[in-house]
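Q: Predicted model follows, preceded by the sequence.
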Amino acid sequence: MKAFEVCFTGFNTVERNELETQGESLGLIVKKGVTKNLHILCVGDNAGPSKVNKARTYGSVILDKSQFVHFANTGELPQTAVEGLLDLVESRTPKKPKPHSKDILLNEDAQPYGRFNQIANIEKAINSLHGIMLGITADNKLKPAEHAFLDLWLKTHAEVSDDPDMIDIVDVLNDVLADGIIDEDEYEDLFSLINDVNDIREFNEPDSHNQINQLLGLLLGISADDEINEKEIYSLNNWLDTNHGIVEQWPASIITSKLGDILEDGVITEDEKKDLLLTVQKITGTHFCETGDAADNTTECFDDISEIPHDNVGFCFTGKFKSGSRKTVEAKAQSLGAMTSKGVLLSTQFLVIGTLASRDWKYLSHGRKIEKAMSLKEKGHEIYVISEEQWLMAI
């Protein structure tokens, strides 16, 4: 019986906790959502039809509370349930792991394809998804634009959907997307499952890069519908209070400063909401309602500068460029007299960001070079962050 999985749905919190405790005492594995491996779904009066239908699709045995309590006390199940479980166990066979190549292939920017950065990218995506869900549910609503953003985000982040530890989470999200509503059970299931994955993969360890990616996801979630309301502002402020260890790190530093100004007088104006939205969209580089693009985008926190000299000036390039490969754009800058470097140095005066975000950046909207440039800028160093378009116009 230790291998059997059980899920309880349609109960209030107290009832559900009691049933889960009973299930654990029997040696059952208690799950928060209906998955392909679930054996038993115990349903209460408020059970959602999507979960019940999914359990039936997977062949899971469905019990009501009285049947489960009787089973817990006596070990007896209805004959049909016993037969169903026996058929289920017989039909399920372990999946064989997919073979994969150990070769590391590099693209035109010398960035690895394949599995080289797979773990780091999944970690980034999971933390981002956590933040996105916090942002989307901050005002307890799932608006049409937020629904569309979440749906497209999942479709453009196959590394999340294909990850074995994420199957349960994606199942819950698909339930949410099916009816456009996130109910109390789904909300509880979702964040419980995300926390489980974070614990298993040790993504919950104190680490600023995970917190920054969660923040970026949170910013994406609250701005997906092209507006930010008061509930979302207070939710964002509470998140920063809880994760105070990163408030001096860009971009948390900018958001913290903005929120301080907004909340100082206790009144949140429409202009302040619009200004915060613009800042959020610049940081994430995402304007979903305008572009319909839910992919990871490069930050748009660029400096407004009229002249970009090159002769004996330090340049660094990051991201992917529409105008050519990294080597091509570096060679062009060198031909104009610029001194290029692979990393951001104290002598770097211009960091040029490619139009396309790099899949293997440390953060959702930026990498280490942008992070260092922003840090140097906040410390008073003369360094300008510009876009590929700005640079091309200058040459």
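A: Structure received. Residues are numbered from 1 along each chain as shown.
Q: all contacts plus neighbour counts: C-alpha atoms, from now on.
A: Will do.
Q: Quick check: which element contains residue 135?
A: Using DSSP states H and E, residue 135 sits in helix 118-136.
Q: buried stuff in that helix?
A: 121-136 (16 or more other Cα atoms under 10 Å).
Q: Go ahead and name everything in contact with it.
A: 142, 146, 157, 159-160, 163, 191, 194, 203, 210-211, 213-224, 232, 236, 359-360, 362-364 (Cα atoms under 8 Å, 6 or more residues apart in numbering).
Q: next structured bit after it?
A: Counting by DSSP H and E, the next helix or strand C-terminal to helix 118-136 is helix 144-155.
Q: What is the helix or strand following that following helix packed up against?
A: Going down the chain from helix 144-155, the next helix or strand is helix 158-161, by DSSP H and E. If contacts are counted by 3 or more Cα pairs under 8 Å, 6 or more residues apart in numbering; DSSP states H and E, helix 158-161 sits against helix 118-136.
Q: another structure for you, compare them:
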Amino acid sequence: MKDIDAATLQIYTSKSKADKAISSLKGLLLGINMDGEVNETEIKELQLWADSHKELVNRHPFKEFMEVIDAALTNKIPTKETIEDLYWLCQKYENDNYYYDAVTSDLQILQGICHGILADGTINDKEIYDLQQWLNDNDHLNSHYPYDEIRSLVLSVLADKQIDDDERIVLMAYFKQFVSLQNENIREKVAQQTADVTISGLCTSEPQVEFEGKTFCITGVLKRGNRESLQRDIVRLGGIPTDTITKKTDYLIVGDNGNPAWAFSCYGRKVEKAINLRKEGHTIMLIHEFDFSDIIDDLIA
């Protein structure tokens, strides 16, 4: 019986790995192609991605994927056509997959997009604006990590309609937290460029908040009012205020700490715990106190 269970588990585990790999590949292809150009470094990252997934080579449709990538590397087909063919295979796999999980897949695609953008060690303006468009088109992910944090960061970068080198470095620093670059030279280049940048938790931009039966925790020093009055407003709207972060916490309200870059970073013990829970799959939303106060004012006024 144990052998049967192990075999069954292996089937489902292999399928899960395949689904995740397909979604991340789809995102990687989108990211590579976002600026409309495909260079040798990006194709090299694609090859290294394929090498890291060789255990799936006998599983449909990975054999076809590997054949397309090999053909591109031996110059049998153009690199642009390679990206298009691989993307078509990804879409075909999704259409044939009855157990396709849209939200999980879209989040994996997003991580793949960031991987593709970072594949050549540079981030240009078109990639950032195209990423913003993808984020806008997929706002159903707004309560999920890392979509909400990436969207907050991109909105902050584009707020003045100008992108400077420091903002590109901030984006690099954030992407590298969950992007596993296979090219050692590019990985080292990104690590050196972002060595002085630390990002720990991003507040959700334009948060959508439900109150009835939801649990709210507050951290930091509030600039607008105090915790007691905010907790009373939460109760008045049907929410449940708590003093600690748990897996059941729905929202963490982060007090303004005087840091002008609060849209980039929110620090503290509760924030760190919330971030770790989010990375485990719990949908805890981080909201800056100013945004939350605006929501309260609109509902109570």
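A: Thanks, I have it. It should be emphasised that the depicted structure is a prediction, and the values quoted were computed from it without experimental measurement.
Q: Quick one: buried ones out of the contacts of helix 118-136 of the first structure?
A: For the contacts of helix 118-136 of the first structure, a neighbour count by 16+ other Cα under 10 Å gives the buried set as 142, 146, 157, 159-160, 191, 194, 203, 210-211, 213-224, 232, 236, 359-360, 362-364.
Q: Give me the subset of these that lies in helices.
A: Counting by DSSP state H, the members of those that fall within helices are 146, 159-160, 191, 194, 210-211, 213-223, 232, 236.
Q: counterpart of the helix holding residue 135 of the first structure in the second structure, which residues?
A: Aligning helix 118-136 of the first structure against the second structure (TM-score structural alignment) gives residues 14-32.
Q: which one in the second structure is aligned with residue 266 of the first structure?
A: Under the alignment (TM-score structural alignment), residue 266 of the first structure maps onto residue 161 of the second structure.
Q: did I read that right, that match in a strand?
A: No - with DSSP: H, G, I helix; E, B strand; the rest coil as the criterion, residue 161 of the second structure is assigned coil and is not in a strand.
Q: From residue 128 of the second structure, how far out is it?
A: Residue 161 of the second structure is 11 Å from residue 128 of the second structure, where distance means Cα to Cα, to the nearest Å.
Q: More neighbours: which of those two?
A: residue 128 (22 against 8; other Cα atoms under 10 Å).
Q: ok, now how distant is the counterpart of the more buried one in the first structure from residue 255 of the first structure?
A: Residue 128 of the second structure maps onto residue 233 in the first structure, with residues paired by TM-score structural alignment. Separation of residue 233 of the first structure from residue 255 of the first structure (Cα to Cα) stands at 10 Å.
Q: re earlier: would you mind getting the average deviation of the match of helix 118-136 of the first structure from the first structure?
A: By mean Cα distance after the TM-score superposition for the first structure, the fitted stretch 14-32 of the second structure averages 0.7 Å away from its aligned residues in the first structure.
Q: Give me the buried positions along whatever helix or strand residue 296 of the second structure lives in.
A: Assigned by DSSP H and E, residue 296 of the second structure belongs to helix 289-300. For helix 289-300 of the second structure, the neighbour count (16+ other Cα under 10 Å) marks 289, 290, 291, 292, 293, 296 as buried.
Q: How about stretch 151-168 of the second structure?
A: 151, 152, 153, 154, 155, 156, 157, 158, 167, 168.
Q: try stretch 35-48 of the second structure
A: By 16+ other Cα under 10 Å, the buried positions in stretch 35-48 of the second structure come out as 35, 38, 42, 43, 44, 45, 46, 47.
Q: roughly how far apart are residue 3 of the second structure and residue 112 of the second structure?
A: Taking Cα to Cα, one finds residue 3 of the second structure at 35 Å from residue 112 of the second structure.
Q: ah, wrong one, I meant residue 32 of the second structure
A: For residue 32 of the second structure, the distance to residue 112 of the second structure - Cα to Cα - is 9 Å.
Q: can you give me the helices for the stretch 51-200 of the second structure?
A: Listed in chain order, the helices of the stretch 51-200 of the second structure (DSSP state H, counting those that start in this stretch) span 62-73, 79-96, 102-118, 125-137, 147-158, 165-175, 184-193.
Q: Out of these, which is closest to residue 201 of the second structure?
A: Smallest distance to residue 201 of the second structure across the helices of the stretch 51-200 of the second structure (Cα to Cα): 7.4 Å, for helix 147-158.
Q: same for that closest one, what does it pack against?
A: Contacting helix 147-158 of the second structure under the criterion 3+ Cα pairs under 8 Å, 6+ apart are the following elements: helix 125-137, helix 165-175.
Q: That helix vs the first structure, average offset?
A: Counting by mean Cα distance after the TM-score superposition for the first structure, helix 147-158 of the second structure comes out at 1.1 Å.
Q: report the angle between the axes of that helix and helix 165-175?
A: Angle of helix 147-158 of the second structure versus helix 165-175, following axes from the mean of the first three to the mean of the last three Cα atoms, to 10 degrees, is 170 degrees.
Q: Around the aligned residue in the second structure for residue 189 of the first structure, how many other residues sit close by?
A: The alignment partner of residue 189 of the first structure in the second structure, by TM-score structural alignment, is residue 85. For residue 85 of the second structure, the count of nearby residues is 15 (other Cα under 10 Å).
Q: Report the separation between residue 85 of the second structure and residue 79 of the second structure.
A: Distance from residue 85 of the second structure to residue 79 of the second structure, by Cα to Cα: 10 Å.
Q: And residue 240 of the second structure, by the same measure?
A: To residue 79 of the second structure, residue 240 of the second structure is 54 Å away according to Cα to Cα.
Q: try residue 40 of the second structure
A: In terms of Cα to Cα, residue 40 of the second structure sits 9 Å off from residue 79 of the second structure.
Q: Same question for residue 218 of the second structure.
A: Residue 218 of the second structure is 50 Å from residue 79 of the second structure, by Cα to Cα.
Q: Also residue 60 of the second structure?
A: From residue 60 of the second structure to residue 79 of the second structure the distance is 23 Å (Cα to Cα).
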